[in-house]
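Visitor: I need the structure of the sequence given here:
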Amino acid sequence: MTLTEQLKGQMKQAMIAKDKVRLGTIRMALAAVKQIEVDTRETLDDTQVLAVLTKMVKQRRDAIEQYTAAGRDELAQAEAAEVEVIESFLPKALTEAEIATLIDDAISATAASSMADMGKVMGALKPKVQGRADMGAVSAQIKAKLQ
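Guide: Got it, this is the predicted structure:
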């Protein structure tokens, strides 16, 4: 079962349960996926859908920070509820040790020795880490190891 099919199935369950927050969030995710499919004129695979969902989580986390800084706790809580729903469709997050191991493997596999090889390492690592870790944090760890 593809991730898009899982989203659609969960949307139906949310309708039956009358869970407005979950239903709205899943509809938003499906709309984002559909928009990309229409724009690119191709059906997204699970990896691409994961990228969309990861981007949505990042946007909502940024919004939570801004709402909290502005003293709008009710809006921050609404965004946090959406993050929780979206994350239920993402794979289990990697631990710091697992990320470090994957980075070491990618560096040795690409024979990276300097910052000039950063793109190679990121290219090798991204499919394994997508949706399971913050790519900004992973990038910082790679930079630290390549310096």
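
Visitor: rest of the way, CA atoms for contacts and neighbours
Guide: Noted.

Visitor: For this protein, just list every one of the helices.
Guide: 3-17, 20-40, 46-69, 73-87, 96-110, 118-129, 135-146 (DSSP state H).

Visitor: For these, please prepare TSV with the additional fields mean neighbour count.
Guide: Putting those into TSV (neighbours: other Cα atoms under 10 Å) gives the following:
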stretch	mean neighbour count
helix 3-17	15
helix 20-40	16
helix 46-69	17
helix 73-87	17
helix 96-110	16
helix 118-129	16
helix 135-146	14
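
Visitor: Sequence B follows; please return its structure for comparison with A:
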Amino acid sequence: MFDKVKSDLLASMKEQDKFKLGVLRMLKSALQMEQINIGHDLTDEETLTVIRREVKKRNSSIQEYEKFGKTDTVQDLKHEVEILESYLPAMLNDEEVEKIIDEVIETFENPDIKSMGKIISLVKEKTNGNADMSKVSALVKERLS
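Guide: I've put the predicted structure just below:
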């Protein structure tokens, strides 16, 4: 996965796609920092975790910039998110997530709001990180109340 980022970075240099090049340089830097922090080469799963973290940062920034009406910055950030998400596996759709949530809730004898954390962690395991956890949280809360 990290090698794909590096090769795409070189391709962006050759194509002179400055925007994508900037995003990939930032991503490569974030991946290298993570590699230094953990002290070994990144696995694909660790690489995906870093990419998800970067997407989450940008989505948070998008919300903040939208509040202040900075449309050009919002558009740039959305484009960055698109580039980063191209490295992530496809996210599960709402139906699939709801089905998994229902399956997990059925395994509990008396599911209530107190078991919400356990349910969410089991759903996270079953989705392998391919679901928007804020949506998962809202759906679980809705089902338990």
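
Visitor: show me what contacts the residue most central in space within the second structure?
Guide: Central residue of the second structure (Cα atoms, centre = their mean): Arg52, 3.0 Å from the mean position. Residues counted as contacts of Arg52 of the second structure (Cα atoms under 8 Å, 6 or more residues apart in numbering) are 85, 88.

Visitor: outside of stretch 30-45 of the second structure, which residues touch it?
Guide: Counting by Cα under 8 Å, 6+ apart, 1-2, 47, 50 sit against stretch 30-45 of the second structure.

Visitor: Let's see that with 10 Å instead.
Guide: Identification of contacts with stretch 30-45 of the second structure by Cα atoms under 10 Å, 6 or more residues apart in numbering yields 1-2, 5, 24-29, 46-51, 53-54, 128-129.

Visitor: what does stretch 126-140 of the second structure give?
Guide: Against stretch 126-140 of the second structure from outside (Cα under 10 Å, 6+ apart): 45, 48-49, 52, 88-94, 96-98, 100-102, 104-105, 112-113, 115-117, 119-124, 141-144.

Visitor: for that stretch, how far is the first residue from the last?
Guide: Stretch 126-140 of the second structure stretches 14 Å from its first residue to its last (Cα to Cα, to the nearest Å).

Visitor: do stretch 77-95 of the first structure as well
Guide: Stretch 77-95 of the first structure has its terminal residues 26 Å apart, counting by Cα to Cα.

Visitor: Then stretch 14-23 of the second structure?
Guide: End-to-end for stretch 14-23 of the second structure, by Cα to Cα: 15 Å.

Visitor: counterpart of stretch 56-67 of the second structure in the first structure, which residues?
Guide: Under the alignment (TM-score structural alignment), stretch 56-67 of the second structure falls on residues 58-69 in the first structure.

Visitor: Equivalent analysis for stretch 14-28 of the second structure, please.
Guide: Residues 16-30 of the first structure are the counterpart of stretch 14-28 of the second structure, counting by TM-score structural alignment.

Visitor: Please state the offset of that stretch from the chain centre?
Guide: Taking Cα atoms, centre = their mean, to the nearest Å, one finds stretch 16-30 of the first structure lying 18 Å from the centre of the chain it belongs to.

Visitor: Show me what that stretch is in contact with.
Guide: With Cα under 10 Å, 6+ apart, stretch 16-30 of the first structure has contacts from 4-5, 7-15, 31-36, 49, 52-53, 56, 78-79, 81-86, 89.

Visitor: What does Thr43 of the second structure correspond to in the first structure?
Guide: In the first structure, the residue paired with Thr43 of the second structure is Asp45, using TM-score structural alignment.

Visitor: Can you report how many residues neighbour that match?
Guide: 11 (other Cα atoms under 10 Å).

Visitor: How much space separates it from Ile86 of the first structure?
Guide: Distance from Asp45 of the first structure to Ile86 of the first structure, by Cα to Cα: 17 Å.

Visitor: so Ala80 of the first structure touches Thr68, yeah?
Guide: No - here Ala80 of the first structure does not reach Thr68: they are 11.1 Å apart, not a contact under Cα atoms under 10 Å.
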